[in-house]
Structures are given as structure tokens and as C-alpha cells.
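1. how would this look folded up:
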Amino acid sequence: MDTDVVIAGAGPAGLRLATELAIAGVRANVVETLETRSGQSKATNLQPRTAEIFALRALFAGVDDQSIGRVEGGGRRNWQLARFEQDDDSVTVYGPEQLRARFLIGCDGGRSTVRKLLGVEFDTCA
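-> As a prediction, this is how the structure comes out:
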């Protein structure tokens, strides 16, 4: 196993999840399609429960451009997820290289590659 979890998407949700997993001792590897930060706002709304969790962790400071490489397991930019295969014990994620993990988690936004590869519909009016 290369890592415990592969997280697709290095936005606020993916990086926050990677940090929480690292605190819990779980090895996570973040993969991101963009080579650099987009400069566009992401996850612009903060729900009250999210604010409570952030306050518990003293996390109202911003996420900087270097955060993707700071989680154990690391991160990869300019990494396009092409496909994945799942068996009883693991998932193998294919992109510029192959990663094997126990879990793949899609934090890759409204146009999620993970969701599309799973065939899960997304109703934008929900």
C-alpha cells in the first residue's frame, strides 16, 4: 500500500481532510489537477458547524500554497486522475503514476472526476 487514503482535490476541503487524517495518524496523499493555485475563491461559505470545528483546531488562518506538500504522504500537483480500480482491500488510482490506497476520497469540487468515474449524478438544483 502506498498510502492509507488518496484525496483527489487540494482545495479547502481536501487539505482540511488531509490535515485531520494526519492528526489521527492516517497517511493521506493529496492529488491535484492544477499545477498552481487558481486564484479563484473556493468553498466561499462557512457553515456554523464548520466554524466550530475550525475554532477547536484554531484554524481560522488561511491555507497557503505550500500546504499540499506538508501532510504526511505528501501531495502531487499537475496530477490528472484518469481512472481507478477497486478490489476487496484497496483502490488503485491511475494518473501520471499509480497509487494504491485503502480509500479514495473525492474532494475535487462540483466538476468532480471521482464522482463522474463512479457514475454518480449531481443535481445542481438540490
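
2. C-alpha from now on. contacts and neighbour counts both.
-> Fine.

3. hey, which helix is longest across this protein?
-> Secondary structure of the chain read by DSSP state H shows that its longest helix is helix 12-23.

4. helices or strands up against that one?
-> If contacts are counted by 3 or more C-alpha pairs under 8 Å, 6 or more residues apart in numbering; DSSP states H and E, helix 12-23 sits against strand 3-8, strand 28-31.

5. Alongside the first, I'd like the structure of this one:
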Amino acid sequence: MSMQPTREASSTLVDVIDRVLDKGLVINADICVSVAGVELLGIKIRAALASFETAAHYGLEFPSGTNYNTDAWKEAQKGKETCPQCGKRVFTEELLSKCCPWCGWVSARARESLLDKNEESIAIVD
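-> Below you'll find the model as predicted:
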């Protein structure tokens, strides 16, 4: 039995960009222009493309003058996890203690917390 490659549903440009920013992309290139064995021009390129969240996670150094007080930077500093049901990125604390705001998935911790609250409210009523 031979293995056949499978593809998920077709990806859009937005999906590709989202994946690149989420995972990060590093480009290392050395360009050399030479004539008759004599190097005339040498260029070394080191570039990284990533979201603020990914860059902060890997400790990439930002250019001087970067404003760290923006809402986007503060949001990038908060931990996020991927929802196991819908695959969207959600703040870890919200995902574990409440539910996924996108699909309504409830973690075991949140489910247990809800059961404890229901038992307390029943005890108060009795």
C-alpha cells in the first residue's frame, strides 16, 4: 500500500500569511557579484518576518524607537493557546478558565468550576 499525500481544504492568501506570521520566517541570503573571478559586490541579507507575538516569544530584538506601550504590543505579551476545537488563537487564561469565544469549547477546568458553582448555588437555596 503506497502512501498518498493529502491536502486540507484549499488555503487562501490570508491563511498563508497568518501561518507565516504565526510561525515566523527567517531569510538568510548571501549575494556575490563577480567578474572574471574578482568579487565586485557582496551582500549579506538577514531578515525575519513574524508577528509581534511570535517575535516576543522567540526574543527577537526590535529596532530602537519601538513603542512598547501600544495595545498591540501589550496583547502580544499575553500568552495565547490554540483552541483544540476551532483552531483559533485565544488568551490562555480565557480559554482555560471560561471558554473559547469563537466556538464555545469549554475546558475541563472551566467545566469543573461551573459544576462547583452550581453545587454551591444549590446548597445556598436548600
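
6. Superpose the two chains and report the TM-score.
-> Here the TM-score for the pair of chains, by TM-score structural alignment, normalised by the length of the first structure, is 0.22; 57 aligned residues with a C-alpha RMSD of 5.3 Å.

7. sorry, back to before: which one of the helices and strands packed on helix 12-23 of the first structure lies nearest to residue 113 of the first structure?
-> Taking C-alpha to C-alpha as the measure, those were each checked against residue 113 of the first structure, and strand 3-8 came out nearest at 8.4 Å.

8. So for that closest one, what gets flagged as buried?
-> 3, 4, 5, 6, 7, 8 (16 or more other C-alpha atoms under 10 Å).

9. quick one: which of these is nearest residue 19 of the first structure?
-> Distance ranking of the buried residues of strand 3-8 of the first structure against residue 19 of the first structure, using C-alpha to C-alpha, places residue 7 first at 11.2 Å.

10. Does the closest one touch residue 16 like I think?
-> No. When contacts are counted by C-alpha atoms under 8 Å, residue 7 of the first structure is not listed as touching residue 16 (10.6 Å).

11. May I ask you to name the longest helix in the second structure?
-> Determined from DSSP H, the single longest helix within the second structure is helix 108-125.

12. packing partners for it?
-> If you count contacts as 3+ C-alpha pairs under 8 Å, 6+ apart, helix 108-125 of the second structure packs onto helix 92-97.

13. Does anything pack onto the helix it packs on? Which helices or strands?
-> Packed on helix 92-97 of the second structure, when contacts are counted by 3+ C-alpha pairs under 8 Å, 6+ apart, are strand 80-82, helix 108-125.

14. which residues does residue 122 of the second structure contact?
-> Applying C-alpha atoms under 8 Å, 6 or more residues apart in numbering, one finds that residue 122 of the second structure lies in contact with no residue.

15. neighbours around residue 90 of the second structure, how many?
-> 19 (other C-alpha atoms under 10 Å).
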